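> I would like the atomic coordinates for the input below:
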Amino acid sequence: MTNQIQNLKGFRDFLPVEAAKRKWLRDKLASICEQWGFAPLETPTLEPLDLFTGQIGEDEKLFFKFKDQGDRDVALRYDQTVPTCRVIAQYQNTLTFPFKRYQIQPAFRAEKPQKGRYREFTQVDADIFGIKTPDADAETIALSLDIYKQLGFKRALVRINTRVLFKDMPYEAITSIDKIKKIGDDGVIREMESKGIELSKAKEYLSY
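Sure, this is the predicted structure:
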């Protein structure tokens, strides 16, 4: 029996019918973002590894990283935010602030493939840089709600978090809570306990 060549685990092919639907959705999302005054931004698939190192926390183990032909440590794009920060630092004398940008690009994470989670996925990101007031946050939240509305969703729930709630929380607890969608409440509590956090404190942190 001849071995059939297949795509790598955690990566997907999109045949014409599905690819057309994805293109329609990308175009629709881009159109809505531009209605709100956000400009498109694209960054390279490959970035210097040290751009991400120290920015992602314990999820650094999920980087797709390797040495290129020039013996440089590089990584596939993990998210959209960190490369955007690099763009702002690199082109700060060229960009106009407030800088409102959106990105619709693939991101890559070397995690265990499972239902709904892949090693390559498209990430939609919109941010406003250069405004210190809550206005920027309010606008991006409103944009999110408008996206759902224009896509035809009748009801949408936006969950909001803030760093103020976490200022007195240990880093070990924060990284565990960040996994709540993956492992659930009980899994988060067990992980915090495994890191030396008392059960009562773990439950308190989870209630924030």
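> C-alpha from now on. contacts and neighbour counts both.
OK.
> can you name the next helix or strand after the longest helix anywhere in the chain?
If you go by DSSP state H, the chain has its longest helix at helix 16-35. For helix 16-35, the following helix or strand on the C-terminal side (DSSP states H and E) is strand 39-40.
> following that following strand, which helix or strand comes up?
Going down the chain from strand 39-40, the next helix or strand is strand 46-48, by DSSP H and E.
> please give me the structure for this one as well, since I'd like to look at both together:
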Amino acid sequence: MAGRFRPLDRDGLVTHLADRVRELPGRARVLVDGPPPAGPVPLATTVAERLRAAGRSSLAVDADDFLRPASVRLEFGHTDPDMFLDGWLDEPALRREVLGPLAPDGSGYVLPRLRDTARDRAFRDSPVGLGADGVLLLAGGRLLGRGLPAELTVHLRMGRAALERRLPADLAWTAAAYARYEAEGDPGGYADVLVMSDHPDRPALRDT
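The predicted structure is shown next:
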């Protein structure tokens, strides 16, 4: 793994990412990838808040609000690692409703949420307009290596031992799947920003 890491606190990471985004001209799509204990969604939400405070329209979207219906997602059971890695996310919906609209020729209107997985039914959210320089931060696990369009990619890497300590009991089975995602896909190898997140409040940063 090339590059040096430097330690910083969570606020320093937010500042760094907000600064990186501000360097991007026009509309920007940012993927914040990492397992739930690494906090990709809270991180993306805080970065979006920081950007809005600085005058740039921004929206954080939780990828788990764009999962496929339970009848498809859980076809092979609730703990199938292959489906978890490759079949849970509704990629066409993410491209159509979230990432496509922020392309240079897109409408600029992003759907914040698609499906309530707890009730297995659609949300009734209206699209949100982000303007000519809007920023979309899509956050969640298993986002990299899919060819999702983005101007900046961030990977929060958490080792398996840390994952096993921090995952809730009902998600403990996903630790092996996330370890496989790291080993087979090497998301940190090509992310623009790699953050070592075994201790989320004391991350270490490598960016390119």
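> how close are the two chains, by TM-score?
Once superposed, the chains reach a TM-score of 0.24 (TM-score structural alignment, normalised by the length of structure 1), with 84 aligned residues with a Cα RMSD of 5.2 Å.
> related to what we said a few turns ago, and for the longest helix of structure 1, what's in contact with it?
With contact meaning Cα atoms under 8 Å, 6 or more residues apart in numbering, helix 16-35 of structure 1 is reached by 39-40, 102, 104, 126, 143, 146-147.
> one more time with 6 Å, if that's ok
Applying Cα atoms under 6 Å, 6 or more residues apart in numbering, helix 16-35 of structure 1 has no contact partners.
> return the set of buried residues in it.
29-30, 32-33 (16 or more other Cα atoms under 10 Å).
> want to try JSON lines for those residues, with distance to Gln90 of structure 1 as columns?
Shown next, in JSON lines, are the buried residues of helix 16-35 of structure 1 (distance: Cα to Cα, whole Å):
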{"residue": "Leu29", "distance to Gln90 of structure 1": "27"}
{"residue": "Ala30", "distance to Gln90 of structure 1": "24"}
{"residue": "Ile32", "distance to Gln90 of structure 1": "27"}
{"residue": "Cys33", "distance to Gln90 of structure 1": "24"}
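> which one of the residues you listed is nearest Asp186 of structure 1?
Leu29 (35.4 Å; Cα to Cα).
> quick check: the closest one vs Ile177 of structure 1, distance?
Per Cα to Cα, to the nearest Å, Leu29 of structure 1 is found 29 Å from Ile177 of structure 1.
> got it, and Val188 of structure 1?
6 Å.
> got it, and Tyr205 of structure 1?
According to Cα to Cα, Tyr205 of structure 1 stands 8 Å off from Ile177 of structure 1.
> among the two, which residue is more densely surrounded?
Between Tyr205 of structure 1 and Ile177, counted using other Cα atoms under 10 Å, Ile177 has the larger neighbour count: 22 against 19.
> show the contacting residues for that one.
Val188.
> ok, so what distance separates it from Val82 of structure 1?
Distance, Ile177 of structure 1 to Val82 of structure 1, using Cα to Cα: 21 Å.
> again, but for Thr140 of structure 1
Counting by Cα to Cα, the gap from Thr140 of structure 1 to Val82 of structure 1 is 18 Å.
> higher neighbour count, the two?
Per other Cα under 10 Å, whichever of Thr140 of structure 1 and Val82 has more neighbours is Thr140, with 18 against 15.
> residue contacts, the more buried one?
For Thr140 of structure 1, the contact set (Cα under 6 Å, 6+ apart) is empty.
> element containing it?
helix 135-150.
> could you point out which element follows the strand or helix carrying Gly12 of structure 2?
Assigned by DSSP H and E, Gly12 of structure 2 falls within helix 10-22. Downstream of helix 10-22 of structure 2, the next assigned helix or strand under DSSP H and E is strand 28-33.
> and Ala107 of structure 1, that's in a strand?
Yes - according to DSSP: H, G, I helix; E, B strand; the rest coil, Ala107 of structure 1 belongs to a strand.
> burial count for it?
Ala107 of structure 1 is flanked by 18 other residues according to other Cα under 10 Å.
> and it, how close does it get to Glu172 of structure 1?
According to Cα to Cα, Ala107 of structure 1 stands 25 Å off from Glu172 of structure 1.
> same deal with Ala202 of structure 1?
10 Å.
> of those two, who's got more company?
Taking other Cα under 10 Å, Ala202 of structure 1 and Glu172 do not tie; Ala202 has more neighbours (20 against 15).
> how close does the more buried one sit to Tyr171 of structure 1?
12 Å.
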